[in-house]
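K.L.:
For reference, the sequence and a predicted model appear below.
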Amino acid sequence: MAESEKRTPLGEFLRSRRAALKPEDAGVVSYGARRVPGLRREELAQLAGVSATYYTRLEQGHSVNASPAVIDALARALNLDADERAHLHELASPTPGKRRRPSRPATARPGTRQLIEAMGGDVPAVVLGRRTEVLAWNDLGHRLLAGHYAADAPDRPADRPNLTRMLFLDAHHRDLYARWQEEATRAVASLRVVAGRFQDDRELAELIGELSMRSPEFASLWSKHPVATCASGTKYFRHPEVGELALQFEALHLPDDSGHRILMYSAEPGSASEAALRLLRAKTTEPSEPARTR
């Protein structure tokens, strides 16, 4: 009797990349009609230099702890980029039986808070936990990303802002992005990297489950398995107070295993976006109505 197929992150990722690879792009001569897009299992196995039986067991979740050499061979056969290759290695080296209980809420280190406050006059900055929860922000970061939240919201774990949840479920935050689809794809690709790196994170799994249930858009993107570290780039904002901005972002990962990172934004010198950011900075010093508590 054939073994039943187990759904594993490794198997799902391999299937998604195998389906996306056209035979002609892999140098495979195709004969006859194909029932499914992409490479067949036996074709990928041949390209990687492994047996079709072994590859099938790997994809179906019946073989674990494949050697790094086999994973590298599969990555080459699938034409994976550097981020996808690293993600494949993470998925192929799980830590079984150690899904941890919910931990105490993460906090930003005092030195990290001091650092983003020192940037506060010119650079919007936020400190993110591994699940994209906001652990701290300076005044300009708060005003740029979530002025409709109370300034002290990151200090209250029970209703702490989460940038990914807000992107898909908070209409105010969603409207902030002029290129929402681009931002959504980037957010899901980054979350995929984190999910592969921290496979035992229960709260992360719960966040992914919540978004998959409540947002069809998230579920659709998640099923496509985009993978990218998204350490830098440009974000396009449509801010309710100062209009359109194109801001460069840099994500600096802290040198520990926490998964925390500092997300910082800047504008091109002399640009309209710099002028808009300057105006927003001026508004942070003006008296205003208290933001509603979230």
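P.N.:
All right, it came through fine. Bear in mind that the values here come from a model prediction, so they are computed numbers and not experimental data.

K.L.:
only C-alpha atoms for contact and neighbour calcs from this point on.
P.N.:
Will do.

K.L.:
residues contacting the residue nearest to Gln60 when sequence neighbours are not counted?
P.N.:
Excluding the flanking residues, the one nearest Gln60 by CA to CA, 6 or more residues apart in numbering is Glu5, at 4.9 Å. With contacts defined as CA atoms under 8 Å, 6 or more residues apart in numbering, Glu5 is in contact with Gln60, Gly61, His62.

K.L.:
same check, this time on Leu74
P.N.:
Taking CA under 8 Å, 6+ apart as the test, what Leu74 contacts is Leu44, Ala45, Leu47, Ala48.

K.L.:
And the helix or strand hosting Thr56, what does it pack against?
P.N.:
Counting by DSSP states H and E, the element that carries Thr56 is helix 52-59. Packing partners of helix 52-59 (3 or more CA pairs under 8 Å, 6 or more residues apart in numbering; DSSP states H and E): helix 9-20, helix 41-48.

K.L.:
Determine the set of other helices and strands touching the first one.
P.N.:
Which is helix 9-20. helix 52-59, helix 82-92.

K.L.:
hang on, the earlier thing: how much space is there between the residue nearest to Gln60 and His260?
P.N.:
35 Å (CA to CA, to the nearest Å).

K.L.:
Then Glu133?
P.N.:
Glu133 is 10 Å from His260, by CA to CA.

K.L.:
who has more neighbours, the two?
P.N.:
Applying other CA atoms under 10 Å to Glu133 and His260 shows that His260 carries more neighbours, namely 25 against 21.

K.L.:
Report the spatially nearest residue to that one, omitting neighbours in sequence.
P.N.:
In space, and not counting its chain neighbours, His260 is closest to Gly129: 4.5 Å by CA to CA, 6+ apart.

K.L.:
Pro240 too?
P.N.:
Nearest non-adjacent residue to Pro240, counting by CA to CA, 6+ apart: Leu176, 7.5 Å away.

K.L.:
who's in contact with Glu117?
P.N.:
Counting by CA under 8 Å, 6+ apart, Glu117 touches Trp137, Asn138, Asp139.

K.L.:
so the residue nearest the centre of the chain is in which element?
P.N.:
Centroid check for the chain by CA atoms, centre = their mean gives Ser190 as the closest residue, at 2.0 Å. Take DSSP H and E as the rule and Ser190 turns out to sit in helix 180-197.

K.L.:
Glu217 now?
P.N.:
Using DSSP H and E, Glu217 falls within helix 216-223.

K.L.:
who does that helix touch, helix- and strand-wise?
P.N.:
Short answer (3+ CA pairs under 8 Å, 6+ apart): helix 216-223 packs on helix 180-197, helix 202-214.

K.L.:
now the angle from the longest one to helix 202-214?
P.N.:
If I follow you right, that is helix 180-197. 140 degrees (axes from the mean of the first three to the mean of the last three CA atoms, to 10 degrees).

K.L.:
Need the contact partners of helix 180-197.
P.N.:
The set of residues external to helix 180-197 that reach it, using CA under 8 Å, 6+ apart, is 87, 90-91, 130-131, 164, 167-168, 174, 177, 201, 204-205, 218, 221-222, 225-230, 235.

K.L.:
okay, pairing it with this:
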Amino acid sequence: MGTEPNTELRDFLHTRRAKITPAEAGLAPQPGARRVPGLRREEVAQLAGVSVDYYVRLERGRHVNVSESVLDAIARALRLNELERAHLFRLARPTRRRPRTLPPQRVRPGLRLLLDSLTEVPAIVLGRRMDILASNRLGRALYTDFEALPARDRNVARLIFLDDSFRSLYADWDDAARGVVSSLRLYAGRHPHDPALAELVGELSIRDADFRGWWADHDVFERTHGTKRYHHPLVGELVLGYEAFTAADDPEQTLGVSTVEPGSPSAERLKLLASWTGPTEQKSVAGTRTPRA
């Protein structure tokens, strides 16, 4: 019996070529109507300098010994950025492992002390699958009291798609949610056999149409800094920056720290939020959680 097709590679290549027009790829216009969006398979093969049959087998996920030079040529043909290129290489060379449960993650005591020392801005530590491993007092005040949630629910993806109060916190929910899906896609490329990821993606795909559609897009991008807008039920609109730092000894733990412009209305509102939440707060000030059915 032959090996199972590499469906992740198949779908990634298909969605990438669908996003590029012949003009963007530098191809001369061809007469007649086009039946597919983006590039045809034979056009990708031409641009990459491989045979059409070779590329068709690769896109069908049935080529198991693809060389680095061929992957580089295809990445150039599809105009992949560095992050997409790295994702392509991981998908094309998957590990031959059975699904296995990964060991629990623990936040180092030093990182926990650093987190708690950040008293003027929200901060959280994210782990695999965007699990929330730890948060400081203002992080819980801004989002929700993660520590009061069942362990299974301490996950940004579950909250942003399935919890209405968490969802309503984001002024630009679509953008934030698409970023979450992209992060999960990148994680899936690194850990394709993680059963907890399969369970999470399956649940979100069934329960949320937006997630289902964006997951099928196979988009991958990474945001390590930027700006987010929030509608907080107690203090109103907040415009906060964010910076993400990955632990050198554990690349799957990320410290996310919010920033705020000194003297801005958001800075004053953040101070007000901090004054309303003591160090022993027991529940979220963002309101009662309202999980979606």
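P.N.:
Received, thanks. Just so you know, these numbers come straight off a predicted model, no measurement behind them.

K.L.:
Surely the residue nearest to Pro240 of structure 1 and His239 touch.
P.N.:
Yes. With contact defined as CA atoms under 8 Å, Leu176 of structure 1 and His239 form a contacting pair (5.6 Å).

K.L.:
Out of the contacts of Glu117 of structure 1, which sit inside strands?
P.N.:
Using DSSP state E, the members of those that fall within strands are Trp137.

K.L.:
Any chance of a markdown table for the contacts of Glu117 of structure 1, columns neighbour count and distance to Tyr31 of structure 1?
P.N.:
Output for the contacts of Glu117 of structure 1, formatted as a markdown table (neighbours: other CA atoms under 10 Å; distance: CA to CA, whole Å):
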| residue | neighbour count | distance to Tyr31 of structure 1 |
| --- | --- | --- |
| Trp137 | 27 | 57 |
| Asn138 | 23 | 60 |
| Asp139 | 22 | 62 |
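
K.L.:
Of the contacts of Leu74 of structure 1, which is the most crowded?
P.N.:
For the contacts of Leu74 of structure 1, neighbours were counted by other CA under 10 Å; the highest total belongs to Leu44, with 24 neighbours.

K.L.:
how much space between Glu147 of structure 2 and Tyr230 of structure 2?
P.N.:
21 Å.

K.L.:
Distance from the longest strand seen in structure 2 to the middle of the chain?
P.N.:
The strand that spans the most residues within structure 2, counting by DSSP E, is strand 236-247. Here strand 236-247 of structure 2 is found 16 Å from its chain centre; the criterion is CA atoms, centre = their mean, to the nearest Å.

K.L.:
Mean per-residue distance, the following helix or strand past that strand versus structure 1.
P.N.:
Next in sequence after strand 236-247 of structure 2, counting helices and strands by DSSP H and E, comes strand 250-259. Following superposition, strand 250-259 of structure 2 is found to deviate from structure 1 by 1.7 Å on average (mean CA distance after the TM-score superposition for structure 1).

K.L.:
Against which helices or strands is strand 250-259 of structure 2 packed?
P.N.:
Applying 3+ CA pairs under 8 Å, 6+ apart, one finds that strand 250-259 of structure 2 contacts strand 123-126, strand 236-247.

K.L.:
so which of these is the most packed in?
P.N.:
Each of those was scored by mean neighbour count; the highest is strand 123-126, a mean of 25, by mean count of other CA atoms under 10 Å.

K.L.:
Provide the aligned range in structure 1 for it.
P.N.:
The alignment of strand 123-126 of structure 2 onto structure 1 (TM-score structural alignment) spans residues 125-128.

K.L.:
contacts for that stretch?
P.N.:
Looking at stretch 125-128 of structure 1 with CA under 8 Å, 6+ apart, the contacting residues turn out to be 108, 112-113, 116, 119, 134-138, 140-142, 260-265.

K.L.:
and if you look at stretch 266-279 of structure 1?
P.N.:
The contact list for stretch 266-279 of structure 1 (CA under 8 Å, 6+ apart) reads Asp122, Val123, Pro124, Val242, Gly243, Glu244, Leu245, Ala246, Leu247, Gln248, Phe249.

K.L.:
Kindly reformat those residues as TSV and extend each row with distance to Arg197 of structure 1.
P.N.:
As requested, these are exported to TSV (distance: CA to CA, whole Å):
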residue	distance to Arg197 of structure 1
Asp122	33
Val123	29
Pro124	27
Val242	38
Gly243	37
Glu244	35
Leu245	33
Ala246	31
Leu247	28
Gln248	26
Phe249	23
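
K.L.:
so which of those residues comes closest to Arg160 of structure 1?
P.N.:
Pro124 (18.4 Å; CA to CA).

K.L.:
Could you list the buried residues of stretch 109-126 of structure 2?
P.N.:
Arg112, Leu115, Asp116, Glu120, Val121, Pro122, Ala123, Ile124, Val125, Leu126 (16 or more other CA atoms under 10 Å).

K.L.:
correction: stretch 92-103 of structure 1
P.N.:
Quick answer for stretch 92-103 of structure 1 (16+ other CA under 10 Å): Ala92, Ser93, Pro94.

K.L.:
can you tell me which residues contact the closest residue to the last one other than its chain neighbours?
P.N.:
Taking CA to CA, 6+ apart as the measure, Pro94 of structure 1 lies nearest to Gln199, with 7.0 Å between them; neighbours along the chain are not counted. Neighbour list for Gln199 of structure 1: Pro94, Thr95, Arg99 [criterion: CA under 8 Å, 6+ apart].

K.L.:
same check, this time on Phe161 of structure 2
P.N.:
Arg167, Ala177, Leu204, Asp208, Phe211.

K.L.:
helix or strand for it, which one?
P.N.:
Counting by DSSP H and E, Phe161 of structure 2 is part of helix 156-162.

K.L.:
Give me the mean distance between the helix holding Ser190 of structure 1 and structure 2.
P.N.:
Here the mean offset of helix 180-197 of structure 1 against structure 2 after fitting is 1.2 Å, by mean CA distance after the TM-score superposition for structure 1.

K.L.:
roughly how far out does that helix sit from the chain middle?
P.N.:
For helix 180-197 of structure 1 - counting by CA atoms, centre = their mean - the centre lies 3 Å from the chain centre.

K.L.:
That helix corresponds to what range in structure 2?
P.N.:
Counting by TM-score structural alignment, helix 180-197 of structure 1 sits on residues 173-190 of structure 2.

K.L.:
Done for today, thanks.
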